[in-house]
Structures are given as C-alpha cells and as structure tokens.
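Chemist: below are the sequence and a predicted model for it; my questions follow.
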Amino acid sequence: MTDDILRPWDVRSSRTLVRDRWINLRADHCVTRRGVSLDPYYVLEYDDWVHVVALDEEDRLLMVRQYRHGVGAASLELPGGKLDAHESDPLAAGARELLEETGHATPSLRHLARLSPNPATHSNWIHVLYGEGAREVAPLNLDSGEDIVVERIPWREALELALGGGIVNSQHVGLLVIALAQAKGVKIGG
C-alpha cells in the first residue's frame, strides 16, 4: 500500500500559463494515488542551475555580492547561474559562470552533487561544483541585469557567515556546507 501511495500522480492535463526567457509556469490537473484531485497544481520549469564553490590560491572563497530584487537588498552568494540552452555539461557551465562573474578560472573543477531546489514545485536541478587554485584571468563579463562586486573571503569566515545568517540565500548556504564538508572535512553539529 505504501509503495502505491508514493508512485507519481496521474496528470490529467497540463497547460502553460507563462513562458519567457526566465521562467515557465505550468498548471497541471493531478490526481493523487489516494484519488485527491489537485487542480491547478503549479510547477515552475527553470533551466538547470550551477553554482561554484571556488577557492583561490590563498584559500579564500570567491563570492559575489549583488542586488536581488525579490528581497530588495544586496545578497552575498556563490557565483553561478543557469545552464544555457546549448549547454548540457554542468562543469563547462560552471567554469563559464565563474569566469563571467568573478574573472577567475580554476584548474580543478569537480561536480559534487545534483540537487533539487524545491522538489514540490520546481522541475530543475542545481549542480554544485568545487574548485581550488582559482586565479584571476579576465575582467568580469556580466549579463545586462547583473551588477556584481567580487569578494574573496577566507573559507572558514564564509562558513561562519553562512551559518550565522550573513548569507541569506538558503540554497547557497546548503551548497557551501556540502562543498566544504567534502573538500575540507568540515563537520557541522555533533
């Protein structure tokens, strides 16, 4: 019985409400395995995202500070963005985003995890990448809606910021902890 309840819902119909270069909003008519009708059930269809935890040659984390309109304030974040339509390799997309947003490149970029930003409503994936030895090799190459200040923060200080509320993007807090746990052996809690 439990296995039957956890199987995918029956999608009776689906319609796109908004589709543009930023977002696709879909409304599905779903029927759960218990027979409950959910109409509409909204799904946000984004392209996959990639975020890079990159340390420079002095073991400082490369972060970007930028205005985020949703919260109406500047936010300290990991460099990253969406995979472009022609991209399928998160490593290549991450290297591109790191270079564009920080002017840095790293000789050692590796894929750590593929996670869902919100499995209830989002159809896309977040890829977290890790690299060391990043060097500044180019000027910033920002998108038209980006105004970014690059900050180099000792990674232990960045972890303290993440755990203390200085980094407000909850996804980035989690991604940073995952990367530092794997790469630096950081343990959180007991």
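Modeler: That came through, no problem.
Chemist: only C-alpha atoms from now on, for both contacts and neighbour counts.
Modeler: Fine.
Chemist: I'd like the next helix or strand past the helix or strand containing A92.
Modeler: Assigned by DSSP states H and E, A92 falls within helix 90-102. Downstream of helix 90-102, the first helix or strand assigned by DSSP H and E is strand 104-105.
Chemist: which strands and helices lie in contact with that next one?
Modeler: Other elements packing on strand 104-105 under the criterion 3 or more Cα pairs under 8 Å, 6 or more residues apart in numbering; DSSP states H and E are helix 90-102, strand 126-136.
Chemist: got JSON lines for the ones you listed, with mean neighbour count and distance to L180 too?
Modeler: What follows is the helices and strands packed on strand 104-105, written out as JSON lines (neighbours: other Cα atoms under 10 Å; distance: least, Cα to Cα, whole Å):
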{"stretch": "helix 90-102", "mean neighbour count": "23", "distance to L180": "17"}
{"stretch": "strand 126-136", "mean neighbour count": "22", "distance to L180": "9"}
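Chemist: what does stretch 12-28 contact?
Modeler: With Cα atoms under 8 Å, 6 or more residues apart in numbering as the test, stretch 12-28 has contacts from V11, H29, C30, V31, D39, P40, Y41, Y42, V43, L44, E45, Y46.
Chemist: ok, now which ones touch the fourth one?
Modeler: Looking back up the chat, that one is V31. So V31 contacts W9, D10, V11, R12, S37, L38 (Cα under 8 Å, 6+ apart).
Chemist: what about burial for those residues, which qualify?
Modeler: Buried by 16 or more other Cα atoms under 10 Å: W9, S37, out of the contacts of V31.
Chemist: from the contacts of V31, which is closest to I126?
Modeler: Closest to I126 out of the contacts of V31 is W9 (23.5 Å), distances taken as Cα to Cα.
Chemist: I figured the closest one hits G35, correct?
Modeler: No. Counting by Cα atoms under 8 Å, W9 does not reach G35; the two are 9.3 Å apart.
Chemist: all strands of this protein, in order?
Modeler: 10-19, 24-31, 37-45, 49-56, 60-68, 73-77, 80-82, 104-105, 108-115, 126-136, 148-154 (DSSP state E).
Chemist: ok, structure two:
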Amino acid sequence: MTDSPLEDTAFPVDVTASERVFDGLVWDIRRDTFDYNGSPVTREYMDHTGAVAVLALDDHDRVLLIRQYRHPVGLREWELPAGLLDVDGEDPLVAAQRELEEEADLRAEDWHVLSEFATSPGGNNEVIRIYVARDVSASHGDFERAEEEADIEVAWVALDDVVDAVLARRLQNPSLAIGVLAAHASRARGWATLAPADIPWDRHPKRRPAP
C-alpha cells in the first residue's frame, strides 16, 4: 500500500475506433478498439445511461422496498426505487426524486448521497448512485404504471431485517444489497459518511471531467 488514498482512478486511453454494433430497445452494444501497453485491444460492452436508486428511511429506521418482476432473472425482486438517467440533461438528484414519486408515490425533504457503484465494469459502463431520502411523506401523485411496474408491491421493512435477508442470500438485487449494507455501516458511524445530494458525479463515465 502507498500513502495515497485507496480509490479508483481515471485512466484515459487512446480509443482508435468505436462503433455501435447493436442498437437495442433500452441499451446498445458498443465495440471499442484502444491502445493499451503498446498493443491494440478490442472490447465489446453494453453502453448504459447510468441510473439512480433511493433508500428511503422513515423515523423508525424502516426502509421502503418495492417488489417487481425482472424478466432476465425470472424473479419478482425486492428492490429500492430506481430508474435510468435517460432524460437528457436531467440532474441525478431530480431523477431520484422523480423515481421515488413515480414508483412509490412518495417525496422526501432530506437527501444525501449514500453510495456509488459500477454494476459490471468488465461488461458495461453502468454506474448507479444511491441516495438516502428521509423526512418522507405521501406525494399524492397520479402516475400511470405500466408493464412490470403495473403490479409493484410496496413495503416498509426494518433496516436490520433487510440486512439480515441480504446476508442470508435471500435478496440479490445489487442496489438493494449495497444500499442497505452501506446504510447499516453509515448509521454505525453516525451517518458521517453521507455526502451532500448535489456533489458532482465525477466517476460517472459520461460525466467525468476531461483529462
């Protein structure tokens, strides 16, 4: 170990060719060729917009969970409210607030950044920012839910009970697992690890400042 912080660092490479080889309904597949250690390397990956998720907590340290069907894994998963950053120019915090209203008919007054993670950095460029939302109330929104969202179930569950379910391998959604484990650890530290809700998202591959 060195004296520098333990952190992921940006590493620009010279991309010599880039093409979209599959144009999907939601995500595309891109093929890049780049120079690395003096040799050309070609990689294909899913090109993703990124996403946000919301860990909403009430005054009793209960977490808001939603359950919906996820076809690739054939499961009705318990998850955190979440959504894609697919509105051009939309601020991630605004997207998170919108998703909480659209999926759970809730709004929150207090927002902080809890965690960020890359879902599968060897195969896609998807990154997710998880917010903690508190001081929650009903939004009385009138959102028409369709497809997999049409039969969403909502539950408030004690944070410790959700952590137990993750550790027992009964829940596998990554945003949920990372979110509740991070919240559990942050709470033990007096929530000192939380960051302001509007901090720049420099580790998002599409928002990263130019070198």
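Modeler: Arrived safely, thanks for sending. Not measured: the values here are computed from a predicted model.
Chemist: fetch the TM-score of the aligned pair.
Modeler: With the length set by TM-score structural alignment, normalised by the length of structure 1, the two chains reach a TM-score of 0.82; 179 aligned residues with a Cα RMSD of 2.3 Å.
Chemist: out of the helices and strands packed on strand 104-105 of structure 1, nearest to A54 of structure 1?
Modeler: Across those, the minimum distance to A54 of structure 1, taken as Cα to Cα, is reached by strand 126-136, at 4.7 Å.
Chemist: what range in structure 2 does the closest one sit on?
Modeler: Under TM-score structural alignment, the match for strand 126-136 of structure 1 in structure 2 covers residues 128-138.
Chemist: what sits up against the matching stretch?
Modeler: With contacts defined as Cα under 8 Å, 6+ apart, stretch 128-138 of structure 2 is touched by 50-59, 96, 105-119, 175, 179, 197.
Chemist: the lengthiest helix in structure 2 vs structure 1 - mean distance after superposition?
Modeler: Counting residues, the longest helix found in structure 2 (DSSP state H) is helix 174-188. Overlaying structure 1 shows helix 174-188 of structure 2 at a mean distance of 2.4 Å from the equivalent residues (mean Cα distance after the TM-score superposition for structure 1).
Chemist: which secondary structure elements does that helix contact?
Modeler: strand 51-56, strand 75-79, strand 106-118, strand 127-138, helix 159-167.
Chemist: can you redo the ones you listed as a markdown table with distance to L100 of structure 2?
Modeler: Formatted as a markdown table, these follow (distance: least, Cα to Cα, whole Å):
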| stretch | distance to L100 of structure 2 |
| --- | --- |
| strand 51-56 | 7 |
| strand 75-79 | 12 |
| strand 106-118 | 6 |
| strand 127-138 | 9 |
| helix 159-167 | 18 |
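Chemist: out of those, nearest to L65 of structure 2?
Modeler: Nearest to L65 of structure 2 among these is strand 75-79 (5.7 Å), distances taken as Cα to Cα.
Chemist: quick check, distance from stretch 180-189 of structure 2 to the centre of its chain.
Modeler: 17 Å (Cα atoms, centre = their mean, to the nearest Å).
Chemist: what does stretch 123-134 of structure 2 give?
Modeler: Its chain's C-alpha centre and that of stretch 123-134 of structure 2 lie 2 Å apart, by Cα atoms, centre = their mean.
Chemist: A92 is in contact with H51 of structure 1, correct?
Modeler: No. With contact defined as Cα under 8 Å, H51 of structure 1 and A92 do not form a contacting pair (11.6 Å).
Chemist: list of residues touching the helix holding A92 of structure 1?
Modeler: 50-52, 62-64, 79-84, 87, 104-106, 109-111, 127, 129, 136, 138-142, 148, 150.
Chemist: redo that, cut-off 6 Å
Modeler: Residues outside helix 90-102 of structure 1 that contact it (Cα atoms under 6 Å, 6 or more residues apart in numbering) are V50, P79, G80, L83, A105, L140, N141, L142, V150.
Chemist: export those as CSV, with columns for distance to G185 of structure 1 and neighbour count.
Modeler: Output for the contacts of helix 90-102 of structure 1, formatted as CSV (distance: Cα to Cα, whole Å; neighbours: other Cα atoms under 10 Å):
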residue, distance to G185 of structure 1, neighbour count
V50, 22, 27
P79, 22, 25
G80, 23, 26
L83, 29, 23
A105, 24, 24
L140, 31, 17
N141, 33, 14
L142, 33, 15
V150, 26, 18
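Chemist: give the aligned equivalent of P107 of structure 1 in structure 2.
Modeler: Checking TM-score structural alignment: P107 of structure 1 goes with E109.
Chemist: how about that match: what's its closest non-neighbour residue?
Modeler: Of all residues not flanking E109 of structure 2 in the chain, D135 sits nearest, at 5.4 Å (Cα to Cα, 6 or more residues apart in numbering).
Chemist: for P81 of structure 2, give me its contacts.
Modeler: Neighbours of P81 of structure 2 in contact, by Cα under 6 Å, 6+ apart: A53, V54, L100.
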